[in-house]
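*Asks:* One predicted model, sequence on top.
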Amino acid sequence: MGNSNTLTAAQIRQAILDNPKKRARDLADSLNIGEAALVAAQVTVGGATKITADPNALIPRLKELGPVMALTRTASVVHEKDGIYDNYHAGDHASMVLNGAIDLRMFPSHWVHAFAVRVEGDESVRHSIQIFDAAGDAVHKIHARQGTDIAALEKLTVDLATDDQPDTLTLATRQPAEAPKSNTAKLDILRSEWDRMTDTHQFLRLTSKLGMNRLGAYRIVGDPYVQRLHPDAVNTALEQLVATELPSMIFVGNRGCIQIHSGPIHNLRKMGPWQNVMDPEFNLHLRLDHIAEVYAVHKPTRRGMAHSIEAFDKDGAIILQIFGMRSDAGDFTEKFAALCAALPTLEKEAV
């Protein structure tokens, strides 16, 4: 991807007018610009205001808005949760919002551009806050809902507006996904250190130390740590989670933000290549045709085994993770492990 200097703000605004029904990310890709450039072009005409992208300044203010919708996405999946931005924890490397509805892990170094956006429709005005990385890809968005305090949103916009209000942005080149990295010479160390894990967060430090990454380690570690599943297994798992009402945790993330849903899912609706969870306060939109590799993964922790289903695209980028859920309401991990064991593998495909 190039940067937005290839088009003027006026040309970008005209492209938006010419493609009123095209999704922002798709339009940006077709123009070879970052999505943030589409938003910046609206600054001149009053549809957007550039605000600080610093999570420590922005996120604590979001509680004032009341109920909103949090959205985190990649090219393959969109994760939407309704709730209130309460219980913020700042951090230099990672920040968190952690409550019953909104559950986020944010990585401030990738929060580079942010805008408060106002779009006038035929019958209503849509308000949002949109945050982008250095390449102009969206890392997180906050959309107003019916109960959102719009006056508080407008005050936030004024308070956090930057001194400069450019209608064009110079954007970095989008960085490709890291290719899978394995190291078969250290396979025995990988397995022995895996056995000694007490927290799932230790896994990435372990693989980095051994010159591997997540997908590279999964490809070589073998049973009983990992089983490779058929790409259809993700859809089968979603169907089983609905049928059994089994609570789980569904993680979707990009470089700048990870968003988590915890609980059961109830309503699936398949449309073309998209499988969609359409629940009142949680929506998931997943491109099934983007799934290239799927693994059932089992990691030891102090509280017992953590079981997950993890899907990757053709470039090795992780699309989503589904974990067995353990909470004050109950421990559902063993039932989730049984669900994983019944999923189709590459050697035992569903008939």
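*Replies:* Noted; the coordinates are in hand.

*Asks:* from here on, contacts and neighbour counts on C-alpha atoms
*Replies:* Noted.

*Asks:* do you know how far the residue minimising distance to the centre of the chain is from Q11?
*Replies:* In the chain, the centroid-proximal residue (CA atoms, centre = their mean) is G253; its distance is 2.8 Å. From G253 across to Q11, the span is 32 Å (CA to CA, to the nearest Å).

*Asks:* State the number of residues packed around the nearest residue to H79 once chain neighbours are set aside.
*Replies:* Nearest-residue entry for H79: L284, 4.8 Å, with adjacent residues in sequence omitted and distances by CA to CA, 6 or more residues apart in numbering. L284 has 22 neighbours, counted by other CA atoms under 10 Å.

*Asks:* For L284, what is the enclosing helix or strand?
*Replies:* strand 282-287 (DSSP states H and E).

*Asks:* which secondary structure elements does that strand contact?
*Replies:* strand 77-83, strand 274-279 (3 or more CA pairs under 8 Å, 6 or more residues apart in numbering; DSSP states H and E).

*Asks:* Tell me which of those is the most buried.
*Replies:* strand 77-83 (a mean of 21; mean count of other CA atoms under 10 Å).

*Asks:* tilt between that one and strand 282-287?
*Replies:* 180 degrees (axes from the mean of the first three to the mean of the last three CA atoms, to 10 degrees).

*Asks:* got the angle between strand 77-83 and strand 274-279?
*Replies:* Using the same axes, to 10 degrees: strand 77-83 against strand 274-279 is 10 degrees.

*Asks:* Spatially, what comes nearest to the residue nearest to the centre of the chain if we skip its sequence neighbours?
*Replies:* Q259 (6.1 Å).

*Asks:* Tell me the buried residues in the helix or strand hosting the one you found?
*Replies:* Assigned by DSSP H and E, Q259 belongs to strand 257-263. Of all the residues in strand 257-263, those buried under the rule 16 or more other CA atoms under 10 Å are C257, I258, Q259, I260, H261, S262, G263.

*Asks:* who touches that strand?
*Replies:* Here strand 257-263 makes contact (CA atoms under 8 Å, 6 or more residues apart in numbering) with 71-72, 79, 81, 101-107, 139-140, 246-253, 282, 325.

*Asks:* The structure to be compared is supplied as follows:
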Amino acid sequence: MTETSTVSKELSAAEIRAARADNPKMRDRDFADKMGISEAQLVAAYVGVKATRIAGDMDSIMPELEKLGEVMALTRNESCVIEKVGEYGNFTPGKHAGLVVNEEIDLRMFPSRWVHGFAIEEETEGGMRRTIQVFDAAGDAVHKVFLRDGSNAEAWPGVVAALKIEDQSDTLAVEPREPVEPAKGDPAKADTLRAEWDKLTDTHQFLMLTRKMKMNRLGAYRMAGAPYARRLHNETVEKLLHRAAERAVPIMVFVGNQGCIEIHTGPINKVAEMGPWINVLDPGFNLHLRRDHVAEVYAVTKSTKRGDAISIEAFDARGYLIAQFFGVLREEGAAEKWNALVAEFDTLEEAATA
């Protein structure tokens, strides 16, 4: 399904289930794309079979998730998936953004995008699988929660009952997807952008700056140039992960969509390439990133009160932010190791002319 798709096919729940039975091995997202429907519509087709419609709002869901104990939290976009194992503790609600911040699970959530919710219970080859899944208005996944062997499965029926809504229909109306905004900048404002960039004292001020100047993140990176934003080879992301693992350099990884950003902070160990994917396969943390989707990579420096925050950021061909990688500032010596690692990567222009 394309990013600008506006209408899903008119298929009955029975037709969707029958087609799914003929394609049991495909991932839900891939199957939904093949059928011309959203992933949420695929899940809705199983309401009354293995799925229950539940409240989709963040404030209702988060307190219930705490009752499930250790679970796996998953957030994804088209090109990257992040999975963290932990408990949903320390939830802070907010009108525009909510937080879950603890040692294992670290989320930034945007409640306006939390629209459709489902609780799913199904038998698989690996045993019973129980998940909570949330989707946006277009039917795209925002966040998913998977119970594990160590989860409090006894709490599951009560959680589902508490979140269950009256509407248990097996069809779902979705809205058109919002197209990805391409890089947006104004060359006439380049000097002003750099001057304002020099005044940053916190990384969160950057997006406010771009909005004020009627730009976006990628447009600003393209315009500012070094030393603010250096364009790197597309292969930088996989090299970065391998070197961070080999040298025990702790990192922060940010992966998200319009409704949720999930963060890993700490070391990485096992990095493996499988087909087009580069993967981190560690206990408690998995990352899966499509290398062939990476179209632009930048090393970005933003000043803060604690020193420069240096990131490596990957975008797809549409200009969508796939993932961001930062150093861990709070661990002694870690920031210096990270900064030295990033400095090893030549700019694309330097590498091309060397």
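*Replies:* Alright, I've got the coordinates. The structure displayed is predicted, hence computed values, not measured ones.

*Asks:* can you list the buried residues of strand 257-263 of the first structure in a markdown table and add distance to S4 of the first structure?
*Replies:* Formatted as a markdown table, the buried residues of strand 257-263 of the first structure follow (distance: CA to CA, whole Å):
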| residue | distance to S4 of the first structure |
| --- | --- |
| C257 | 23 |
| I258 | 26 |
| Q259 | 28 |
| I260 | 32 |
| H261 | 34 |
| S262 | 38 |
| G263 | 41 |
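
*Asks:* what about the alignment partner in the second structure of F115 of the first structure, how many neighbours?
*Replies:* Aligned counterpart of F115 of the first structure in the second structure: F118 (TM-score structural alignment). Each residue near F118 of the second structure was counted by other CA under 10 Å, and the total is 25.

*Asks:* Checking the equivalent of E154 of the first structure over in the second structure next. Helix, strand or coil?
*Replies:* Matched by TM-score structural alignment, E154 of the first structure corresponds to P157 in the second structure. Per DSSP: H, G, I helix; E, B strand; the rest coil, the secondary structure class of P157 of the second structure is helix.

*Asks:* And the longest strand seen in the second structure against the first structure, how far off on average?
*Replies:* Using DSSP state E to define each element, the second structure has its longest strand at strand 141-151. Relative to the matching residues in the first structure, strand 141-151 of the second structure has an average distance of 0.5 Å after the fit, by mean CA distance after the TM-score superposition for the first structure.

*Asks:* Just put the helices and strands packed on strand 282-287 of the first structure in JSON lines and tack on distance to N5 of the first structure.
*Replies:* Formatted as JSON lines, those follow (distance: least, CA to CA, whole Å):
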{"stretch": "strand 77-83", "distance to N5 of the first structure": "28"}
{"stretch": "strand 274-279", "distance to N5 of the first structure": "33"}
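
*Asks:* Out of the ones you listed, which gets nearest to K181 of the first structure?
*Replies:* Among those, the nearest to K181 of the first structure by CA to CA is strand 77-83 (23.8 Å).

*Asks:* Over in the second structure, find the residue span the helix or strand just after the closest one aligns onto.
*Replies:* Moving toward the C-terminus from strand 77-83 of the first structure, the next helix or strand (DSSP H and E) is strand 88-89. Per TM-score structural alignment, the counterpart of strand 88-89 of the first structure in the second structure is residues 91-92.

*Asks:* Mean distance of the matching stretch to its aligned residues in the first structure, please.
*Replies:* Mean deviation for stretch 91-92 of the second structure: 0.4 Å (mean CA distance after the TM-score superposition for the first structure).

*Asks:* now that stretch: how far from the chain's centre is it?
*Replies:* 19 Å (CA atoms, centre = their mean, to the nearest Å).

*Asks:* quick one: the residue nearest to G253 of the first structure and V78 of the first structure, what's the gap?
*Replies:* Q259 of the first structure is 10 Å from V78 of the first structure, by CA to CA.

*Asks:* Give me the common contacts of those two.
*Replies:* L71, T72, V252.

*Asks:* Looking at the residues you listed, which are in strands?
*Replies:* L71, T72, V252.

*Asks:* thinking again about what came up before, list the buried residues in the longest strand of the second structure.
*Replies:* A141, V142, H143, K144, V145, F146, L147, R148, S151.

*Asks:* What helices and strands are in contact with it?
*Replies:* strand 69-76, strand 127-135.

*Asks:* Quick one: closest of these to H96 of the second structure.
*Replies:* That would be, of these and by CA to CA, strand 127-135, which comes in at 17.1 Å.

*Asks:* List the residues that contact the equivalent of D164 of the first structure over in the second structure.
*Replies:* Using TM-score structural alignment, the equivalent of D164 of the first structure in the second structure is D167. By CA under 8 Å, 6+ apart, D167 of the second structure lies in contact with R53.

*Asks:* Assumed D167 of the second structure was part of a helix.
*Replies:* No. D167 of the second structure is assigned coil when assessed by three-state DSSP, not a helix.

*Asks:* For V100 of the second structure, see how far away it is.
*Replies:* 28 Å.

*Asks:* same question, L232 of the second structure
*Replies:* From L232 of the second structure to V100 of the second structure the distance is 33 Å (CA to CA).

*Asks:* That'll do, ta.
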